[in-house]
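> missing the sequence, but the structure's below:
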């Protein structure tokens, strides 16, 4: 009985459409192992040099940026369901094409297209959740989404190594099969969630993205999310370099990453109870301060135990930040532009994955262990800025709710 009551509290009475989307995400993430081994596949099976493999993986990343923006636009124009279906079935087709292609030029081209297709679904997925989940339950919905994503990634990481030893072709084909299965589930059970009122004016072609980029309150929030993403990106870019400098090997780094994933899978469902009664700006400020504390301890770390303790601290910070980040993003987006707002928000993560190693590598080489004090200072700065920006965000959310409750009216000023 206690377990059932705990799950009912964690799930929060979410609608059936949400659970179909959630299940699709979990299936897709568990089966999403091809990209994890893309560089190894290129060198081991297609005879690519490390430099060429890096270029192909880079093409995938460039495609991801374009796909995120395209997905945002299509989410608002086509609708959530249509964009999700197009993204999933196109992803499956490009995975198969990538697996059977032998010409490296074709492989690079399909890698670029795979990046486009695979990231198109992100804005549509989140916009659909916002559409169907009442505002008071979105914190739980996004918390469960974050949990499912990490659970699926953990499963994919475990399966990918075994499948790669068996067959790289099988790796790609099974990934494609799981993507098709998700697409079929969406086609079968997920209705179109974008509803347009008869009097609603759809933004003119090209004006929608300009509206997003003129929204100062939202862009400040995106900038603060980028600071947080820069912190967390240290974990898979600069942390392994620092561990290597301290004489620790890949298996030690594997333990550090496994600890973070395990903590999220085990503990994320308990986060709503901790944060629901508090203002989101304060939760995010605490989250970034906790992450800063974790990274600051690396300034004196030289053994595995120190790295594990630091990882436990920064993972707690990231767990606290995930639900309010997604919830604020959903609240700041006008209904007719939800897809575009999601797209701009999601761009912070590929930007961080580029900036973190580019800047962090130079910083680590120049400042040594003091690099982690700089990272901690960025976290503390972000915490303070969240507290400063919180009131403006709350006023904007209140304005948007008033407009929505009134059935239209003047858009809140940027």
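Yep, it's here. Predicted, not measured: the structure shown is a model, and the values here were computed from it.
> C-alpha from now on. contacts and neighbour counts both.
Will do.
> could you check stretch 233-244 and say which residues are buried?
The neighbour-count criterion (16 or more other C-alpha atoms under 10 Å) identifies 233-235, 237-243 as the buried residues of stretch 233-244.
> look up how far residue 42 lies from residue 20.
Note on residue 20: its distance to residue 42, by C-alpha to C-alpha, to the nearest Å, is 35 Å.
> nope, residue 399 is what I was after
With distances taken as C-alpha to C-alpha, residue 399 is found 51 Å from residue 42.
> neighbour-wise, which of the two wins?
residue 42 (23 against 17; other C-alpha atoms under 10 Å).
> pretty sure the more buried one sits against residue 55.
No: the pair residue 42 / residue 55 is not scored as a contact, 10.7 Å apart, by C-alpha atoms under 8 Å.
> grab the nearest non-local neighbour of residue 349.
Spatial nearest neighbour of residue 349, excluding adjacent residues (C-alpha to C-alpha, 6 or more residues apart in numbering): residue 229 at 6.2 Å.
> ok, structure two:
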């Protein structure tokens, strides 16, 4: 079997397992708050603590995951994470008192936090700089498709008056985590010259965090990532939802349609967008996403200014969610591959883990900030803040572009240039040979 074929087979197995795991997540994620607060009767405050526990558990393990991945390889780390997540999910479905609920949430949050950078590192190992964008775009597409389908099916099975129905949902999620672990365990990661620049073969440097902090481009990317996750992903479940219900005055059912529009935009646009951004500079693609999200936040703000036109207000708000989805589909083939291409060969796991840590921090701070501003009724200031953050994404992305090499900012175009240059270099000796042969051939008189 050729190296390319082995890489493709391993990548397909990883992607399929990841999609099934996302499918399992979709059965529980939309209903977790209702499950803790109403079904188990622990109240809204405890449901909030459970959400916070996910974030705290992830923040506790992520600083150490990268070093373990680089020392032991991503495969055993990913398998361990799936087992922890499966146990946590099943325990969460069976727990009925708050100490057990929090312990189960901690195990689930930590397990998912371990799995994410491990899978990202495995995708790096099974791809090349020119195919990496497409690989991460496929992962993002399958994640959203799995979550959407799982959520739809979970909604048909759930019954708030029957705790057993929730046990079934968490059992399905647990099984899907184990399926992911089994599929990952059977992957044979390629170790060949074609990918050896991304597969560690020697001891991991002891100064992984020091090297990362000293990397100006990576530090700038982490700052950019924090602003990005704070201003978009961190607002979906708190400030934006509150704004939609309290200011735009849409119904919860219509809010569900808006969320579906976000997922639909991602699923429909992903591969169309991929063809457009694949050959463009990554820094400029990210800058464009910032502008798109600024327009999305302006549309959200305008939806709250037309109370006498409910149809227009609803359309504006659904457009906000759809524009976010288009921006997300542009980022999926851009951000994660850029993290991998910035990483030194033996620190791919460290860099992936660090970026996951930044993402988790933003997802912890974002909903808290959005919830506080929504609770205080400071909606105009909230919209202005997020428009400024979106524009800040564009500025930070353009500044990051100055720190990137041509290979890091656009590997596809850089590869095409190298191929063209190699072709010209190969043609030159042949042309000289033909010319010399012509000079030596006697001319008939």
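Received it, and whenever you're ready, just let me know what you need. Keep in mind that this is a model prediction, so the values were computed, not measured.
> still on that earlier bit, contacting residues around the residue nearest to residue 349 of structure 1?
With contacts defined as C-alpha atoms under 8 Å, 6 or more residues apart in numbering, the neighbours of residue 229 of structure 1 are 348-349, 352.
> tell me which of these are still there in structure 2?
Checked against structure 2 using both residues aligned by TM-score structural alignment, their matches' C-alpha atoms under 8 Å, the contacts of residue 229 of structure 1 keep these contacts: 349, 352.
> just the ones in helices from the contacts of residue 229 of structure 1, please.
Using DSSP state H, the members of the contacts of residue 229 of structure 1 that fall in helices are 348-349, 352.
> pick the one among the residues you listed closest to residue 291 of structure 1.
residue 352 (15.8 Å; C-alpha to C-alpha).
> map the closest one across to structure 2 for me.
When structure 2 is aligned by TM-score structural alignment, residue 352 of structure 1 is paired with residue 362.
> what does residue 21 of structure 1 give?
When structure 2 is aligned by TM-score structural alignment, the residue opposite residue 21 of structure 1 is residue 14.
> secondary structure element for the nearest residue to that match once chain neighbours are set aside?
Spatial nearest neighbour of residue 14 of structure 2, chain neighbours left out: residue 184 (6.1 Å); criterion: C-alpha to C-alpha, 6+ apart. Using DSSP states H and E, residue 184 of structure 2 sits within helix 163-185.
> centre of the chain versus that helix, how much separation?
21 Å (C-alpha atoms, centre = their mean, to the nearest Å).
> mind checking how far the aligned residue in structure 2 for residue 387 of structure 1 is from residue 49 of structure 2?
Residue pairing (TM-score structural alignment): residue 387 of structure 1 is matched to residue 398 of structure 2. To residue 49 of structure 2, residue 398 of structure 2 is 38 Å away according to C-alpha to C-alpha.
> same check on residue 216 of structure 2?
36 Å.
> just give me the closest of the contacts of residue 229 of structure 1 to residue 85 of structure 1.
Among those, residue 349 lies closest to residue 85 of structure 1 (C-alpha to C-alpha), at 23.4 Å.
> pretty sure that closest one sits against residue 226.
Yes: with contact defined as C-alpha under 8 Å, residue 349 of structure 1 counts as touching residue 226 (7.1 Å).
> I appreciate the help and will end here.
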